[in-house]
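In: the following block contains a protein sequence and its predicted model.
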Amino acid sequence: MADSEGHGRLSRLVGEPGLAGTVPVDRVVSAIASYGMWALTIGIIVFLWLPLSLIVVLSFMESSVLFPFEGVTLANYVSLFTNASLLGAARQSAIVATTSAAVATLIGVPLGFAIARRTFRGRSVLRGLVILPLLMPGIIMGISLLILFRVIGFSPGFFGTVLAHSVYGLPFIVLPVTARLAVFDRKLEEGARDLGADRSGVLKDVTLPIISPAIAAGFVFAWLRSFEDFIRVFFVGGTMDALTKEMYGMVVYSQGTEAMDPMATLIVVVVASALAVAINLRDILEYV
């Protein structure tokens, strides 16, 4: 009976055998590939989300390990919200991320328009230079900027970090903007001009609203890359308190580590909530 049921499931999966009593090979391969892709997808999801889920669980545990189980507590969150240095570092990192992402957006959007819609000498070189900060190792960029700051007499700190992160975030703005403009229907702008709109009106009422999800996507990822950066901040941050530097010091010196899991949990919740809101308002992930 079991063999009959197994044969029935296989028949439904790959189809009935052919006249010669053999199962088509392509259907077997297709079935194996389908199950393989499901297994791979589930494995990737588990690999990505299991560490995050573990951090969330540990943030409510009395011990820093799951086993042996010692109970559930909110004392870790009390330690977080009474840790003035960690909260101050998080606030400073948020300010740096917001400022650098805004600067990258103000520079990257016009630059994206120039690359996508203008033909000039050195255009391909400019496109390559824009992408370069994304490809350059963080330690190389951090060391080179530190050397540059020392040569010109610029002190590392808040403004140095904003400058470094603005350069680092520029590709995240330019790439989605140029990609969106590459498939932009220019007839929409021509129609607006035929109806009497001037150049600024077309830009404000037609072009920017259509490409705004691409701009939002670039801003979000530039903000995230700045907020979570450690290597560049380590070299150009000077004495500025940053969340990544503060958490690194907590691990090295084993001080205040009970507040780390709650802080990581709050970051996960805030980032996930921001992405959910952004996706519901405008599907920004379409342009990533």
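Out: Nice, thanks for sending it over.
In: CA only for contacts and neighbour counts going forward, please
Out: Will do.
In: what's near enough to touch Arg127?
Out: Counting by CA atoms under 8 Å, 6 or more residues apart in numbering, Arg127 makes contact with Ile115.
In: how much space between it and Met250?
Out: Relative to Met250, Arg127 is positioned 40 Å away (CA to CA, to the nearest Å).
In: can you tell me the closest non-neighbouring residue to Val162?
Out: Ser100 (5.0 Å; CA to CA, 6 or more residues apart in numbering).
In: work out for me the element that neighbour sits within.
Out: Using DSSP states H and E, the element containing Ser100 is helix 84-117.
In: check which residues of the following helix or strand past that helix are buried.
Out: On the C-terminal side of helix 84-117, the closest following helix or strand by DSSP H and E is helix 123-135. Neighbour counts over helix 123-135 (16 or more other CA atoms under 10 Å) mark 127, 130-131, 133 as buried.
In: and the residue nearest in space to the middle of the chain, how far from Ala97?
Out: Closest residue to the average C-alpha location of the chain: Phe221 at 4.4 Å, with CA atoms, centre = their mean. Per CA to CA, Phe221 is found 10 Å from Ala97.
In: okay, angle between the helix or strand harbouring Val167 and helix 84-117 too, please.
Out: With elements taken from DSSP H and E, the one containing Val167 is helix 158-182. On the basis of axes from the mean of the first three to the mean of the last three CA atoms, to 10 degrees, helix 158-182 is oriented at 40 degrees to helix 84-117.
In: quick one on the thing from earlier: tally of neighbours for the residue nearest to Val162?
Out: Neighbour count for Ser100, taken as other CA atoms under 10 Å: 28.
In: just Ala75 next, same as before
Out: The burial count assigned to Ala75 is 16, neighbours taken as other CA under 10 Å.
In: how about Val270?
Out: Summarising burial for Val270: neighbours were counted as other CA under 10 Å, giving 12.
In: so it lies in a helix, does it not?
Out: Yes - under the criterion used here (DSSP: H, G, I helix; E, B strand; the rest coil), Val270 sits inside a helix.
In: any idea how far Met250 is from it?
Out: 22 Å.
In: same question, Gly88
Out: 14 Å.
In: same deal with Ile147?
Out: Remark: distance between Ile147 and Met250 (CA to CA) = 28 Å.
In: tell me where this protein has helices.
Out: Assigned helices in the chain, in chain order: 2-14, 25-58, 75-81, 84-117, 123-135, 138-152, 158-182, 186-194, 199-202, 208-227, 231-236, 243-253, 260-281 (criterion: DSSP state H).
In: tell me what angle the helix holding Ser100 forms with helix 208-227.
Out: Here helix 84-117 runs at an angle of 140 degrees relative to helix 208-227 (the same axes, to 10 degrees).
In: presented hereafter is structure B, for comparison with structure A:
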Amino acid sequence: MNILVTGAAGFIGSHLSEALLSLGYHVRGIDQIEHSPYRSIKEDNLKKIMGHPEFEWLAADLLSVDLEGFVHEADVVFHLAGLAGVRNSWGPSFADYLQANVLLTQKILEACKNSSKLKKLIYASSSSVYGGGTGSYSTENSPTRPISPYGLTKLAGEQICYIYYKQFGVPYTALRYFTVYGPRQRPDMGFHKFMKAALLSQPLTIYGNGEQKRDFTYVIDLIQANISAMNYSRHGSVFNVGGIETTSVNDVVRKIERLSGKKLQITYLPEQPGDPFATSADISRARAELRYSPAFSLDEGMAEQWSYISGLYQPTKEHG
């Protein structure tokens, strides 16, 4: 099969592309690199697959490139590209989130609706569609009440997928990701920031009291959910994808202190608008229908990410 992956140079997209290639698929990856603040990291993410005979790479702005040809050649499309991050989605930045998460999704769906070859579109959604949370498990039928502009744009993307499914038969499945971590995680994400601070003995800021909880999903488990969704015969559905454990931010800090052998220098600041207090995924539907079974404990996954961060920021003489 020919598979198109948007956001292929990113944290999740690069892992997914590698997994698909290992299964023998032909993968075409598209991503915006040139103007990305994480250009060097994205380039590093692709190192393992850039020379692969079944991997085609296109560095392009998805909003401006003609996607029709790429989509029409694909049996499966994984739409992972978008603008992430709750805290940056307020104010003037909201226009960028609308472009990257809503208008781009609609553009891809327009291309998908005219494809006679497409077997599945997998849309990467987020637990942010649920809103704040109080610690109770979110099922796919829980109310979707985002508390951030980012969450709103991801929910809008889901709903646009549903519209195109109902009106044009676009065969999509949406996956709601719960706090994904692991090697190649973006520098603006929690575990990456925390581990870098520990490795380089830098001060760290935590918003809130640290007792807020997250359902942490290891990236390799998430990839398995995506591949299962690709082979899922039904369309027009949504699944939670979470991990094995729900843990507080303060517990994560203690785990990183054990990994690093250092005490983190933490400053606690007030909570930020749009940050949920707790996220917790009910994954029973994914277990039953996708045969999704997360395998990595938080300790195992964090050890893998610590190894990655240590290699990425290996202390030099200037760091002491």
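Out: Everything's here; your move. Predicted model, so just to flag it, every value in this text is computed and none were measured.
In: and the TM-score between these chains?
Out: Scored by TM-score structural alignment, normalised by the length of the first structure, the superposition of the two chains gives a TM-score of 0.25; 114 aligned residues with a CA RMSD of 5.7 Å.
In: still on that earlier bit, identify, from the buried residues of helix 123-135 of the first structure, the entry nearest to Leu170 of the first structure.
Out: Val130 (6.9 Å; CA to CA).
In: could you say which helix or strand holds the residue lying closest to Leu204 of the second structure once chain neighbours are set aside?
Out: Closest residue to Leu204 of the second structure apart from its sequence neighbours, by CA to CA, 6+ apart: Ile266 at 4.8 Å. Using DSSP H and E, the element containing Ile266 of the second structure is strand 265-269.
In: and that strand, what other elements does it pack with?
Out: Strand 265-269 of the second structure is packed against strand 203-207, with contacts defined by 3 or more CA pairs under 8 Å, 6 or more residues apart in numbering; DSSP states H and E.
In: quick check: buried residues in the strand it packs on?
Out: 204, 206.
In: next, the angle from that strand to strand 265-269.
Out: 30 degrees.
In: what's the first helix or strand after strand 203-207 of the second structure?
Out: The element immediately downstream of strand 203-207 of the second structure (helix or strand, assigned by DSSP H and E) is strand 213-218.
In: helices or strands up against that next one?
Out: Applying 3+ CA pairs under 8 Å, 6+ apart, one finds that strand 213-218 of the second structure makes contact with strand 180-181, strand 245-248, helix 298-312.
In: mean neighbour count and distance to Asp31 of the second structure for those - can I get that in CSV?
Out: Output for those, formatted as CSV (neighbours: other CA atoms under 10 Å; distance: least, CA to CA, whole Å):
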stretch, mean neighbour count, distance to Asp31 of the second structure
strand 180-181, 24, 20
strand 245-248, 17, 31
helix 298-312, 17, 22
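In: of the ones you listed, which is nearest Ile256 of the second structure?
Out: Using CA to CA, these put helix 298-312 closest to Ile256 of the second structure, at 8.0 Å.
In: what angle sits between that closest one and strand 213-218?
Out: 70 degrees.
In: name the helices or strands packed onto helix 298-312 of the second structure?
Out: helix 190-199, strand 213-218, helix 249-260.
In: buried deepest among the ones you listed, which one?
Out: Ranked by mean neighbour count under mean count of other CA atoms under 10 Å, these are led by strand 213-218, which reaches a mean of 25.
In: not counting its neighbours along the chain, what's nearest Met230 of the second structure?
Out: For Met230 of the second structure, the closest residue by CA to CA, 6+ apart turns out to be Lys120, at 6.2 Å.
In: does anything pack onto the helix or strand hosting Trp57 of the second structure? Which helices or strands?
Out: In this assignment (DSSP H and E), Trp57 of the second structure forms part of strand 55-59. Strand 55-59 of the second structure is packed against strand 26-31, with contacts defined by 3+ CA pairs under 8 Å, 6+ apart.
In: following the strand it packs on, which helix or strand shows up next?
Out: Next along the chain from strand 26-31 of the second structure, counting by DSSP H and E, comes helix 39-45.
In: in that following helix, what's buried?
Out: Buried, per 16+ other CA under 10 Å, within helix 39-45 of the second structure: 41-42, 44-45.
In: with stretch 139-152 of the first structure instead?
Out: The neighbour-count check on stretch 139-152 of the first structure (16+ other CA under 10 Å) flags 141-143, 145-146 as buried.
In: how about those in TSV, adding distance to Ala182 of the first structure?
Out: Listed next are these as TSV, based on distance: CA to CA, whole Å:
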residue	distance to Ala182 of the first structure
Met141	30
Gly142	33
Ile143	35
Leu145	33
Leu146	37
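In: can you name the two of the residues you listed that sit furthest apart?
Out: Pairwise across those, and taking CA to CA, the largest span is found between Met141 and Leu146, at 8.5 Å.
In: still on that earlier bit, dump the helices and strands packed on strand 213-218 of the second structure to TSV, plus distance to Cys112 of the second structure.
Out: As requested, those are exported to TSV (distance: least, CA to CA, whole Å):
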stretch	distance to Cys112 of the second structure
strand 180-181	27
strand 245-248	36
helix 298-312	35
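In: closest to Val219 of the second structure out of the ones you listed?
Out: Taking those one by one with CA to CA, strand 180-181 is closest: 5.8 Å.
In: which strands or helices does the closest one pack on?
Out: strand 213-218, helix 219-230.
In: from Arg9 of the first structure, how far out is Asp3 of the first structure?
Out: 10 Å.
In: and these two? Which one has more around it.
Out: More crowded of Asp3 of the first structure and Arg9, by other CA under 10 Å: Arg9, with 11 against 7.
In: do you know how far that one is from Ala31 of the first structure?
Out: For Arg9 of the first structure, the distance to Ala31 of the first structure equals 12 Å [CA to CA].
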